[in-house]
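Q: prediction below, plus the sequence it came from.
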Amino acid sequence: MTSDLATLKSRAERLRDLHTGDLLVLPNVWDAGSASVVAGAGFPAVATASAAVSAVLGLSDGEQAPWQEMFAAAGRIARAVDVPVTVDAEAGYGMAPRELVGRLLDVGAVGCNLEDTDHRQGGLADAGAQAQWLADVRAAAGEAGVPIVVNARVDTFLPASGLSGAERLTEAVRRGRMYLEAGADCVYPIGVRDREDIAALVAELPGPVNGNTGENVDLDTLRQIGVARVSYGPRFYRTALAQLKAAVEELRP
């Protein structure tokens, strides 16, 4: 285990507390260097982005990268900083709850994103089965003695869900409530772009909500709505690559 149990427990409790104060801003990272930049800038926690980590490995997101390599990257990130680290663990890589919790703690992570897309069958996972799985993850964390912070991603707004229009919001609220009741600490309705939809989710869900900034939704807007946490996925990784491309293009004769 990267850190001792007492340190991991303290960091998990700190990460949970960060969801109840001012908006928790998480500029997602992909390696030890980017993690050090974020922590060095004063952010109180570090979050990985599976799309960025898998891209560094030359592979696609959606559990296409071997979990061993994804967790190895998370371990390097956790060792590089002295703040809580939460890992984008995608849909859990088919692991049993105890194994997932154990591997997260082994690499020094105290939080995780867990999404309800079924990468093997396609579409959304059964909501009841997902809620039970989240409850089992919560129980496994309790047995391990570290209250891992679970950010339950709800994928109803993604095209692959097969939902459209108002049903996306209705189903997001239904699933979000189930996941919070199962023991999730935060609900992450990824892909929401409409301010009214975000406000409705914050109003309808009895727990913290993770949002994203977008063309018409900035950090101040999310704060006003009452969003607890905001993350950026692979956005900064892609920006870094774009800046690298521009810089090396200038070197061409």
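A: Everything's here; your move. Residues are numbered from 1 along each chain as shown.
Q: please make it C-alpha for all contacts and neighbour counts, starting now.
A: Noted.
Q: give me the buried positions along stretch 28-38.
A: 28-32, 34-36, 38 (16 or more other CA atoms under 10 Å).
Q: would you check that Gly108 makes contact with Leu8?
A: Yes: using CA atoms under 8 Å, Gly108 is in contact with Leu8, at 7.0 Å.
Q: okay, those two: which has more neighbours?
A: Here Gly108 and Leu8 are compared on neighbour count by other CA atoms under 10 Å; more neighbours surround Gly108, at 28 against 23.
Q: what helix or strand does the more buried one sit in?
A: Using DSSP states H and E, Gly108 sits in no helix or strand.
Q: repeat for Arg120
A: Counting by DSSP H and E, Arg120 is part of no helix or strand.
Q: look at Gly191 and tell me its secondary structure.
A: With DSSP: H, G, I helix; E, B strand; the rest coil as the basis, Gly191 sits in coil.
Q: go ahead and confirm it touches Leu158.
A: Yes: Gly191 lies in contact with Leu158 (CA under 8 Å); the separation is 5.9 Å.
Q: next one: Ala125 from Gly33, what distance?
A: Applying CA to CA, to the nearest Å, the value for Ala125 to Gly33 is 34 Å.
Q: let me redo that: Asp82
A: In terms of CA to CA, Asp82 sits 14 Å off from Gly33.
Q: Leu5 now?
A: 25 Å.
Q: ok, Gln132 next?
A: Plainly put, Gln132 is 36 Å away from Gly33 if you go by CA to CA.
Q: what does Ala49 give?
A: Between Ala49 and Gly33 the distance is 14 Å, computed by CA to CA.
Q: same question for Val110.
A: Taking CA to CA, one finds Val110 at 20 Å from Gly33.
Q: same question for Met178.
A: For Met178, the distance to Gly33 (CA to CA) stands at 37 Å.
Q: same check, this time on Leu205
A: Noted for Leu205: a distance of 36 Å to Gly33, by CA to CA.
Q: same check on Ala246?
A: Distance from Ala246 to Gly33, counting by CA to CA: 20 Å.
Q: surely Thr20 is in contact with Ala228?
A: Yes: judged on CA under 8 Å, Thr20 makes contact with Ala228 at a distance of 6.8 Å.
Q: which residues are common contacts for the two?
A: Counting by CA atoms under 8 Å, 6 or more residues apart in numbering, the residues touching both Thr20 and Ala228 are Pro208.
Q: which of these two has more neighbours?
A: The neighbour count for Thr20 versus Ala228, taken as other CA under 10 Å, is higher for Ala228 (23 against 13).
Q: confirm that Val146 sits in a strand.
A: No: looking at Val146 with three-state DSSP, it is coil, so not inside a strand.
Q: which non-adjacent residue is nearest it?
A: Lys9 (4.7 Å; CA to CA, 6 or more residues apart in numbering).
Q: which residues touch the helix or strand harbouring the one you found?
A: Using DSSP H and E, Lys9 sits within helix 5-17. With contacts defined as CA under 8 Å, 6+ apart, helix 5-17 is touched by 45, 83-84, 105, 108-111, 145-149, 185.
Q: A further structure is provided below for comparison with the first:
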Amino acid sequence: MTTTDKVSVLRALHVPGSPLVLPNVWDAASARAVQDAGFPVVATGSAGVSRVLGYEDGEGTPAGEMLAAVARIVRAVSVPVTADVERGYGLKPAELAERLAATGAAGCNLEDTDPATGELVDPGAQAEFLAEVRAAAGQDLVINARVDVYLHGRTSRQEAVERGRRYLEAGADCVYPIGLGDEAEIQALAAELEGPVNILFRPGTPSLGRLAQLGVARISFGGGLQQAAHAYAQGLFAKVRKGHSPY
């Protein structure tokens, strides 16, 4: 498939009630494993990729290194890849779109927390940023717009809906209210937004099947799988240190 074909496939898989499930990967090997397991799309997670590269999440990874990692993952698989690029690493929208296109990525996550201050970006400014990325990329990029109000301890569905609607109007394909796990709130937000919604799966979140029933269109796993894999590797190393076989 060409990148344009992959973008079309990725966009079409955002179906409320039949969600796209994305076990986020952290390198080329994990990407191949996800593809081999039968998933139609590979998604990177900034936390996992950053840890593997030796940096902290929250734009601690230099843009060039993160985008190079995305490019390696794209080369390793034949399915569409959507990349978590945090808030764009300070790149101007046109440059961000250009450099994402150079990796071959079909989509990206863009968050609305300012990494420099740790505060939420003004929704109008974020909508303008997303609109400029959309204008630069055209339709050859699936944009998943993160809404961080729940990460910041706010419980206002109205604020999340208002931000989500502005981001969709600005050209985002999907809205990602990260940190939202309450069943009733997920269902209400999905209904009010009238656009595809991405939910982060973590302990305490409704099951995959229930999230589908609630109208979710996309389910991510964030850095959880990389953390679990790392913990398992630590156990293997401890066995070897004690003189035991890890197998």
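A: Looks like it arrived, so ask away. In this text the structure is predicted, and so the values were computed from the model without any measurement.
Q: give me the TM-score for this pair.
A: Once superposed, chain against chain, the TM-score is 0.94 (TM-score structural alignment, normalised by the length of the second structure); 240 aligned residues with a CA RMSD of 1.3 Å.
Q: so for the helix holding Lys9 of the first structure, what gets flagged as buried?
A: Under the neighbour-count criterion of 16+ other CA under 10 Å, helix 5-17 of the first structure has 8-9, 11-16 buried.
Q: now tabulate the residues you listed in CSV and tack on distance to Val101 of the first structure.
A: Putting the buried residues of helix 5-17 of the first structure into CSV (distance: CA to CA, whole Å) gives the following:
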residue, distance to Val101 of the first structure
Leu8, 12
Lys9, 13
Arg11, 15
Ala12, 13
Glu13, 16
Arg14, 18
Leu15, 16
Arg16, 16
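Q: which one in the second structure is aligned with Thr48 of the first structure?
A: Alignment note (TM-score structural alignment): Thr48 of the first structure maps to Thr44 of the second structure.
Q: state the three-state secondary structure for the closest residue in space to Ala63 of the second structure that isn't next to it in sequence.
A: Nearest residue to Ala63 of the second structure, sequence neighbours excluded (CA to CA, 6+ apart): Tyr89, at 5.7 Å. Classification of Tyr89 of the second structure by three-state DSSP places it in coil.
Q: how far away is Tyr89 of the second structure from Met66 of the second structure?
A: Tyr89 of the second structure is 9 Å from Met66 of the second structure, by CA to CA.
Q: between those two, who's got more neighbours?
A: Between Tyr89 of the second structure and Met66, counting by other CA under 10 Å, Met66 is the more crowded of the two (20 against 17).
Q: so what corresponds to that one in the first structure?
A: Met66 of the second structure maps onto Met70 in the first structure, by TM-score structural alignment.
Q: buried ones in whichever helix in the second structure runs longest, by neighbour count?
A: Longest helix in the second structure, counting residues (DSSP state H): helix 224-241. Residues of helix 224-241 of the second structure classed as buried under the neighbour-count rule (16+ other CA under 10 Å) are 224-226.
Q: ok now it, how far from the chain's centre?
A: 24 Å (CA atoms, centre = their mean, to the nearest Å).
Q: what does stretch 94-102 of the second structure give?
A: That offset, for stretch 94-102 of the second structure, works out to 17 Å (CA atoms, centre = their mean).
Q: and if you look at stretch 138-146 of the second structure?
A: 11 Å.
Q: contacts for that stretch, please.
A: Contacts of stretch 138-146 of the second structure (CA under 8 Å, 6+ apart): 3-4, 7, 10-11, 82, 105-112, 134, 164, 167, 171-178.
Q: same check on stretch 232-239 of the first structure?
A: Contacts for stretch 232-239 of the first structure (CA under 8 Å, 6+ apart): 26-30, 48-52, 212-213.
Q: kindly report the same for stretch 35-47 of the first structure.
A: 15, 25-29, 77, 80-88.
Q: nearest to Leu222 of the first structure among those residues?
A: Val25 (10.7 Å; CA to CA).
Q: confirm that closest one sits in a strand?
A: Yes: secondary structure of Val25 of the first structure (three-state DSSP): part of a strand.
Q: what's the counterpart of it in the second structure?
A: Using TM-score structural alignment, Val25 of the first structure sits opposite Val21 in the second structure.
Q: and the residue nearest to Val146 of the first structure, what's its match in the second structure?
A: Per TM-score structural alignment, Lys9 of the first structure is aligned with Thr4.
Q: what about Phe221 of the second structure, how many neighbours?
A: 19.
Q: the first structure: which residue goes with that one?
A: Checking TM-score structural alignment: Phe221 of the second structure goes with Tyr232.
Q: distance of its match from Asn210 of the first structure?
A: In terms of CA to CA, Tyr232 of the first structure sits 10 Å off from Asn210 of the first structure.
Q: same thing with Asp218 of the first structure?
A: For Asp218 of the first structure, the distance to Asn210 of the first structure (CA to CA) stands at 13 Å.
Q: how about Ala247 of the first structure?
A: Separation of Ala247 of the first structure from Asn210 of the first structure (CA to CA): 34 Å.
Q: Gln224 of the first structure too?
A: Using CA to CA, Gln224 of the first structure is found at 14 Å from Asn210 of the first structure.
Q: okay, those two: which has more neighbours?
A: Asn210 (25 against 10).
Q: for stretch 106-121 of the second structure, buried residues please.
A: For stretch 106-121 of the second structure, using 16+ other CA under 10 Å, the buried residues are 106-115, 120-121.
Q: also stretch 167-177 of the first structure?
A: 168-169, 171-173, 175-177.
Q: show me how far that stretch is from its chain's centre.
A: Worked out by CA atoms, centre = their mean, stretch 167-177 of the first structure lies 18 Å from the chain centre.
Q: kindly report the same for stretch 12-26 of the first structure.
A: Using CA atoms, centre = their mean, the offset of stretch 12-26 of the first structure from its chain centre is 13 Å.
Q: end to end, how far does it reach?
A: Stretch 12-26 of the first structure: ends 15 Å apart by CA to CA.
Q: what of stretch 190-208 of the first structure?
A: 14 Å.
Q: corresponding residues in the second structure for it?
A: By TM-score structural alignment, stretch 190-208 of the first structure lines up with residues 178-196 in the second structure.
Q: pull out the buried residues from that stretch.
A: 178-181, 186-187, 189-191, 193, 195-196.
Q: with stretch 213-220 of the first structure instead?
A: Here stretch 213-220 of the first structure shows 213, 219 as buried, counting by 16+ other CA under 10 Å.
Q: which parts of the second structure are strands?
A: For the second structure, the strands defined by DSSP state E cover 20-22, 42-43, 81-84, 107-110, 142-146, 174-176, 198-200, 218-220.
Q: is it possible to export those to CSV including distance to Arg241 of the second structure?
A: Shown next, in CSV, are these (distance: least, CA to CA, whole Å):
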stretch, distance to Arg241 of the second structure
strand 20-22, 35
strand 42-43, 34
strand 81-84, 35
strand 107-110, 40
strand 142-146, 42
strand 174-176, 42
strand 198-200, 36
strand 218-220, 35
